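J.: turn this into a structure:
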Amino acid sequence: MNNVPSQYLPRFFVKQRFTMMVNRYEIVEALPDGSAGRVFAIAQQKRMAMKEQVTFFADEARTQPLFSFKARQMMDLAAIYDVTAADGTPLGAFQKDFKASLMRSSFHLFGPNLEAYGQERNATTAILRRFINFPFSFHFDFTDKATGAPVLSSERQFSLRDRYTVTVPDQRVDFRLAAAVAVGMDALMQR
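T.: A predicted model of the protein is given here:
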């Protein structure tokens, strides 16, 4: 877990673990055969925080920060979340599209030379999961606003514990930005 991953990864997994006071996320390497490899980042989200901030660490003891995301405003339904490297270098941002999310969760994604929009692929599943507490499988697809090309997808597996497969076909998307968006979407949907 000590090695920092390259800045681009075409695919990885996000696993959520529940604890009493925090949501814990593990970012896991996806091996070529589709199985899970090593854990290379760990993050925790405090529940009921006034201003959302999540830091990703390289180690279990949470002593070596890698990157983070933080809300610009407190308690804003359409807050912008800035993603930064451990040294404070901006990597990009994401924002929930509150109005569109009333029917189908939707997000804006901003990165260097990139603006993308993503939403749940299946409108029926989006509506059902708002009323039924069931471990639905669902997909988010982000496309480049200028070209319509796929940028990022996050697929929640059908299981009791949250597990996502994140695929990043666009090499402009820094791995750290993709991981922050995947965890941020889960946190913002209050999963």
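
J.: going by C-alpha atoms from here, please, whenever you check contacts or count neighbours.
T.: Will do.

J.: residues contacting the nearest residue to residue 22 once chain neighbours are set aside?
T.: Nearest-residue entry for residue 22: residue 46, 4.6 Å, with adjacent residues in sequence omitted and distances by CA to CA, 6 or more residues apart in numbering. When contacts are counted by CA atoms under 8 Å, 6 or more residues apart in numbering, residue 46 touches 21, 22, 23.

J.: buried only: go through those for me.
T.: residue 23 (16 or more other CA atoms under 10 Å).

J.: now render the contacts of residue 46 as TSV, adding secondary structure and distance to residue 83.
T.: Shown next, in TSV, are those (DSSP: H, G, I helix; E, B strand; the rest coil; distance: CA to CA, whole Å):
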residue	secondary structure	distance to residue 83
21	coil	23
22	strand	20
23	strand	19
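
J.: export the contacts of residue 46 as CSV, with columns for distance to residue 143.
T.: CSV is the format used below for the contacts of residue 46 (distance: CA to CA, whole Å):
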residue, distance to residue 143
21, 35
22, 31
23, 28
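
J.: circling back: distance of the residue nearest to residue 22 relative to residue 23?
T.: 7 Å (CA to CA, to the nearest Å).

J.: this structure: strands as residue ranges?
T.: 11-18, 22-30, 36-46, 53-57, 65-71, 80-85, 90-96, 106-111, 114-120, 138-144, 150-156, 163-167 (DSSP state E).

J.: how about this one, so we can line them up?
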Amino acid sequence: MQQYTFNKYFAKKSFLKIFGGEIRIFDENKTNLLFFVKQKAFKLKEDITVYADETKSKELLKIKARSMIDFSAIYDVVDVSSNESIGSLRRKGFKSILKDSWEILDAKDQVIGSIDEDSMLKAMLRRFLTNLIPQTFFITVNKNQVGVLKQTFNPFVPQFNIDFSADTAKILDRRMGIAIVILLQIIEGRQE
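T.: As a prediction, the model looks like this:
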């Protein structure tokens, strides 16, 4: 489980993949590929598999939507090797129209945290004027900020620098952190 020991990551989504997108998550130096996702196009219900590399020989996580095309969808995160439910992520539908907002749920569907876009003003500017303002997401669990995702300035390729605070590893399971990064790139990336 070496992939989950890092505090900093770099995530990059492929540009213009017609038949499904690809996401690669590297270490902070952008040298070692740690996670790979090949998303299938034209799916009504998200079913995402996270692999250890591009050969897709080792599955690590599954991220599955509970229902088809749901504005406030819930996505369950499961560790493939143990079949353990890690928790879920729920998009706050109407609240996310103006500013992206998610809830982090534990394995018993209890809200333990949130994922929020940086500011209402910047969110409105991104949605209605330009996509040239990079997004920042703050991850909070039990009122502790446990991570920050900062989009790099690149209007063509969605990329994020991810920082999970070193001393909060016990508060947020890194597997859930990786699922958050992937869902934000897939679901919120559709707005661009």
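
J.: can you give me the TM-score here?
T.: Scored by TM-score structural alignment, normalised by the length of structure 1, the superposition of the two chains gives a TM-score of 0.87; 182 aligned residues with a CA RMSD of 1.9 Å.

J.: endpoints of stretch 134-149 of structure 1, how far apart?
T.: Its first and final residues considered, stretch 134-149 of structure 1 spans 32 Å by CA to CA.

J.: wait, stretch 65-76 of structure 1
T.: Stretch 65-76 of structure 1 has an end-to-end distance of 26 Å (CA to CA).

J.: which residue numbers in structure 2 go with it?
T.: Counting by TM-score structural alignment, stretch 65-76 of structure 1 falls onto residues 59-70 of structure 2.

J.: list the buried ones in that stretch?
T.: Quick answer for stretch 59-70 of structure 2 (16+ other CA under 10 Å): 59, 60, 61, 62, 63, 64, 65.

J.: and stretch 31-49 of structure 2, by the same measure?
T.: 33, 34, 35, 36, 37, 38, 39, 46, 48, 49.

J.: now render the residues you listed as TSV, adding distance to residue 101 of structure 2.
T.: Output for the buried residues of stretch 31-49 of structure 2, formatted as TSV (distance: CA to CA, whole Å):
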residue	distance to residue 101 of structure 2
33	28
34	26
35	24
36	25
37	23
38	25
39	22
46	19
48	20
49	23
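
J.: for residue 96 of structure 2, see how far away the residue of structure 2 most remote from its centre is.
T.: Note on structure 2: the largest C-alpha distance from the chain mean falls to residue 129, namely 24.2 Å (CA atoms, centre = their mean). Note on residue 129 of structure 2: its distance to residue 96 of structure 2, by CA to CA, is 17 Å.

J.: ok, back up a step: map the residue farthest from the centre of structure 2 onto structure 1.
T.: Counting by TM-score structural alignment, the partner of residue 129 of structure 2 is residue 132.

J.: residue 90 of structure 2 pairs with which position in structure 1?
T.: That one, residue 90 of structure 2, aligns with residue 95 by TM-score structural alignment.

J.: can you tell me which helix in structure 2 is longest?
T.: helix 174-186 (DSSP state H).

J.: tell me, that one lands on which residues of structure 1?
T.: Taking TM-score structural alignment, helix 174-186 of structure 2 hits residues 175-187 over in structure 1.

J.: superposed on structure 2, what's the mean shift for the matching stretch?
T.: Average distance, stretch 175-187 of structure 1 versus aligned residues of structure 2 after superposition (mean CA distance after the TM-score superposition for structure 1): 1.2 Å.

J.: how far away is residue 83 of structure 1 from residue 149 of structure 1?
T.: 22 Å.

J.: with neighbour numbers in mind, choose between the two.
T.: residue 83 (29 against 13; other CA atoms under 10 Å).

J.: can you tell me the closest non-neighbouring residue to the more buried one?
T.: Closest residue to residue 83 of structure 1 apart from its sequence neighbours, by CA to CA, 6+ apart: residue 69 at 4.2 Å.

J.: could you tell me the end-to-end distance of stretch 5-15 of structure 2?
T.: 28 Å.

J.: let me redo that: stretch 129-148 of structure 1
T.: 27 Å.

J.: now stretch 59-75 of structure 1
T.: Stretch 59-75 of structure 1: ends 30 Å apart by CA to CA.

J.: please apply the same query to stretch 90-110 of structure 2.
T.: Start and end residues of stretch 90-110 of structure 2 are separated by 11 Å (CA to CA).

J.: again, but for stretch 157-173 of structure 1
T.: End-to-end distance for stretch 157-173 of structure 1: 23 Å, by CA to CA.
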